[in-house]
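Q: My questions concern the predicted model and sequence given below.
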Amino acid sequence: FIKKLADYEHRLDEVIATEEALKYWIFDKNQAEVIFALEDGKEIGFAFFFLSFSTYIANVNMHLEDLFIDPEYRGKGYGKALLRELAKIVKERGYGRFEWTCLEWNEPSKEFYKSIGAQEKDWDVFHFTGQSLEDFINED
């Protein structure tokens, strides 16, 4: 699913994840969780999430990193069902917020999120990775 998502997002060349690395961080280190959407016992989508912390509300937040439904199963309510299941987890575990990001160009997803009542925030996302991280660390 990760490669299918990256292909949809036009970012396939950025995928370096291995099965071993995912197992290590998800199962050995418990740094993230994943739930799957099933149709007739077949995995047709997933939601991958982890925790962050908000100093403003002094509570942990669920951060949805990835949500993906195979294209042939879209429009059948699976994405909404996964999001609802995650919202229930947020409530059951007492987390403060449920949040995620969306690529600027991804209007279909933005419209979907708005249609279910999610609120768009005015944040820009920044990151260091690979060489930019190394350059910053070693900058004089």
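A: Good, I have the coordinates.

Q: From now on I want contacts and neighbour counts done on CA atoms only, so please keep to that.
A: Will do.

Q: Go through the chain and flag its longest strand.
A: For the chain, the longest strand by residue count, based on DSSP state E, is strand 42-54.

Q: the inter-axis angle of whatever helix or strand comes next after that one versus strand 42-54?
A: Counting by DSSP states H and E, the next helix or strand C-terminal to strand 42-54 is strand 59-69. With axes from the mean of the first three to the mean of the last three C-alpha atoms, to 10 degrees applied, the angle from strand 59-69 to strand 42-54 works out at 150 degrees.

Q: circling back: quick check: buried residues in the longest strand of the chain?
A: For strand 42-54, burial by neighbour count (16 or more other C-alpha atoms under 10 Å) applies to 44-51.

Q: do stretch 67-87 as well
A: Under 16+ other C-alpha under 10 Å, the buried positions of stretch 67-87 are 67-70, 78-79, 82-83, 86-87.

Q: Return the member of these nearest to W123.
A: Nearest to W123 among the buried residues of stretch 67-87: L67, at 19.6 Å, using C-alpha to C-alpha.

Q: In space, what's closest to the closest one - neighbours in sequence excluded?
A: Spatial nearest neighbour of L67, chain neighbours left out: A47 (4.5 Å); criterion: C-alpha to C-alpha, 6 or more residues apart in numbering.

Q: That neighbour reaches H63, doesn't it?
A: No: counting by C-alpha atoms under 8 Å, A47 sits too far from H63 to count as a contact (10.5 Å).

Q: thinking again about what came up before, show me what contacts the residue nearest to L67?
A: The contact partners of A47, by C-alpha atoms under 8 Å, 6 or more residues apart in numbering, come to 34-36, 64-68, 82-83.

Q: again, only using 10 Å
A: 33-37, 64-69, 79, 82-83, 85-86 (C-alpha atoms under 10 Å, 6 or more residues apart in numbering).

Q: Structure two is appended below for comparative analysis:
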Amino acid sequence: MTTFTIRQVVLEDLEQLKGLMLRYIVDFYKGKTPEGTKLEDHIKHLLSSKEAGTQFVAETEDGVLAGFATLYFSFSTTRVQKIAILNDLFVDGAYRGCGLGEKLFQHVLNYTKNEGYAYMSWQTAVDNTSAQALYKKMGGKNINSEWIHYEIEHN
């Protein structure tokens, strides 16, 4: 059985994390490959700007990055407190089914609690039933918000 260490990203993770994130963006979500150094620049931005967010990786005992989670930080006026948004939670296909998603989720949840965030929120696709099962198991609630989600995409 593989043992995993979950920790915050460091600069030395850059190349492996880029590969993992590309599998997430392109293979899993069928998105476009980020142009030029955009992905690398984004990872470096999160490493240098603790106010923007942070990333965590799950690393095997052999030093392979098997998964990652990204938190972005904001503020709630109504709570007058900082909040965390779990934007990404991804486990490489080779490591799925061993509870690693739960471990990553629990780690970021504990991080947000220990760091004094009012709450951690996240979204998942309607058809991503495996993620929904994980989030329900971990205690997440679909809030069926009275709020309507809008976005404008800039191409």
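A: Yep, it's here. From a predicted model like this one, the values you see are computed outputs, not experimental measurements.

Q: one step back: may I ask which two of the buried residues of stretch 67-87 of structure 1 are separated the most?
A: Going by C-alpha to C-alpha, the pair spanning the buried residues of stretch 67-87 of structure 1 furthest: D70 and A87, at 21.3 Å.

Q: what sits in contact with each of A47 and H63 of structure 1?
A: By C-alpha under 10 Å, 6+ apart, A47 of structure 1 and H63 have these common neighbours: L86.

Q: equivalent range in structure 1 for the longest helix seen in structure 2?
A: The longest helix of structure 2 (DSSP state H) is helix 100-114. Counting by TM-score structural alignment, helix 100-114 of structure 2 pairs with residues 78-92 of structure 1.

Q: centre of the chain versus that stretch, how much separation?
A: Offset of stretch 78-92 of structure 1 from its chain centre (C-alpha atoms, centre = their mean, to the nearest Å): 13 Å.

Q: Same check on stretch 116-135 of structure 1?
A: 12 Å.

Q: Mind listing residues that contact it?
A: 80, 83-84, 98-102, 104, 110-114, 136-139.

Q: Which ChimeraX command selects the buried ones in these?
A: Buried members of these, defined by 16+ other C-alpha under 10 Å, are picked up in ChimeraX with:
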select :83,98,99,110,113
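
Q: The contacts of stretch 116-135 of structure 1 in strands, which ones?
A: 98-100.

Q: Distance to H127 of structure 1 added to those, as TSV?
A: Shown next, in TSV, are those (distance: C-alpha to C-alpha, whole Å):
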residue	distance to H127 of structure 1
F98	21
E99	17
W100	15
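
Q: Out of the residues you listed, which comes closest to I16 of structure 1?
A: Nearest member of those to I16 of structure 1, counting by C-alpha to C-alpha, is W100, at 21.5 Å.

Q: which residues does that closest one contact?
A: Per C-alpha under 10 Å, 6+ apart, neighbours of W100 of structure 1: 49, 62-67, 120.

Q: 6 Å instead?
A: The contact partners of W100 of structure 1, by C-alpha atoms under 6 Å, 6 or more residues apart in numbering, come to 63-64.

Q: Check D28 of structure 1 too.
A: Contacts of D28 of structure 1 (C-alpha under 6 Å, 6+ apart): none.

Q: Which position in structure 2 pairs with it?
A: Aligned partner of D28 of structure 1 by TM-score structural alignment: S48.

Q: What's the separation between that match and G67 of structure 2?
A: Distance of S48 of structure 2 to G67 of structure 2, given as C-alpha to C-alpha, to the nearest Å: 21 Å.

Q: same deal with R96 of structure 2?
A: Using C-alpha to C-alpha, one obtains 9 Å as the distance from R96 of structure 2 to G67 of structure 2.

Q: now swap in M21 of structure 2 and tell me
A: Applying C-alpha to C-alpha to M21 of structure 2 and G67 of structure 2 gives a distance of 9 Å.

Q: Repeat that for E61 of structure 2.
A: Distance from E61 of structure 2 to G67 of structure 2, counting by C-alpha to C-alpha: 13 Å.

Q: same thing with L89 of structure 2?
A: Taking C-alpha to C-alpha, one finds L89 of structure 2 at 8 Å from G67 of structure 2.

Q: Over to S49 of structure 2?
A: 22 Å.
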